[in-house]
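>>> Here's my sequence, what's the structure:
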Amino acid sequence: MARVTVEDCIVKIPNRFELVMIAAQRARNISAGSQLELERDNDKNPVVALREIADDLVELDTLEETLVKGMQKFVEVDEPVDEDMDMDALQDEVIGDSFGAPAKKESLEIHIGGEVEAPLDEVALEMPAADDSDSDEIAK
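This is a model prediction of the structure:
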């Protein structure tokens, strides 16, 4: 029985961290009942997995895909669900079709203490007219 060394496997997978992840995934697959590609020789699953990788008996791309799918927390769905579409329509209705839409005139009204004041576009700012008597007193 020959020992499996990392040097045998590092030729196939140069990154040793990736090697560990892929070998662990293959060992999990073996534990789950996947068919062995070589004789066990009373070895444990991680050793068998490393030997299979060193002898190039397993598809590394398939193992990597299985590993990535197992680690994903969010699976992208191609088609939106009808309920999601209804929620989007409700949000558009409540918020408006877009953030850049101009505000309606009704939203510009000011409400204070239950009283409704005139809309902002109707309010005119009045400047007090200057009295000639005040300007004469200042000049003196």
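
>>> alpha carbons only for contacts and neighbour counts from here, please
Noted.

>>> Do a quick rundown of the strands in this protein.
111-112, 115-116 (DSSP state E).

>>> Please generate a structure for the following sequence too, so the two can be compared:
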Amino acid sequence: MARVTVEDCILQVPNRFELVLLAAQRGRAISAGASLTVERDNDKNPVVALREIADCTVDLDSLRLGVVSGLQKRVEVDEPEEDDMAQRLTVAEEWIGTAAEGSNKDRVEAEDADYDDSEGADAV
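Below you'll find the model as predicted:
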């Protein structure tokens, strides 16, 4: 088996720095237990990763996404779907309506009590 060189991989990934990042990402995936797409031939994981890149047996776009997601510090959170938002809005409106009714009821009772007190003062 001929040794894999950077020149073999440059045809697939023209930027040498990107090639190093992609090969390192693939090497970590192999170390984590990912299945190989080429024969190992007693090669170490970085060499196997470079051979896979040179032979176009791995998806480079998925490797790029893996590199980017591995370097991100902020994790994106999925937003709730519109159905969930509509349900939450309905619950919130019901809660606000109930709270407003309760405060109006207290206010009306207080006004009635004030009215009763004022009638009593006039009667004396």
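
>>> Please work out the TM-score for the two chains.
The TM-score (TM-score structural alignment, normalised by the length of structure 2) is 0.62; 80 aligned residues with a C-alpha RMSD of 1.2 Å.

>>> Need the strands of structure 1 in TSV (columns: distance to Gln35 of structure 1 and mean neighbour count).
Shown next, in TSV, are these (distance: least, C-alpha to C-alpha, whole Å; neighbours: other C-alpha atoms under 10 Å):
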stretch	distance to Gln35 of structure 1	mean neighbour count
strand 111-112	75	10
strand 115-116	78	9
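
>>> Out of those, which is closest to Glu64 of structure 1?
strand 111-112 (62.1 Å; C-alpha to C-alpha).

>>> Distance check, the residue nearest in space to the middle of structure 1 against Thr66 of structure 1.
Geometric centre of structure 1, nearest residue: Phe74, 8.3 Å, by C-alpha atoms, centre = their mean. The spacing between Phe74 of structure 1 and Thr66 of structure 1, counted by C-alpha to C-alpha, to the nearest Å, is 15 Å.

>>> Can you add distance to Ser34 of structure 1 and give the strands of structure 1 back as TSV?
Putting those into TSV (distance: least, C-alpha to C-alpha, whole Å) gives the following:
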stretch	distance to Ser34 of structure 1
strand 111-112	71
strand 115-116	75
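
>>> Skipping adjacent residues, who's closest to Arg16 of structure 1 in space?
Ile10 (6.6 Å; C-alpha to C-alpha, 6 or more residues apart in numbering).

>>> Return the residue of structure 2 aligned against the one you found.
Mapped onto structure 2 by TM-score structural alignment, Ile10 of structure 1 lines up with Ile10.

>>> Is it correct that its match is in contact with Glu18?
No. With contact taken as C-alpha atoms under 8 Å, Ile10 of structure 2 and Glu18 are classed as non-touching, separated by 10.0 Å.
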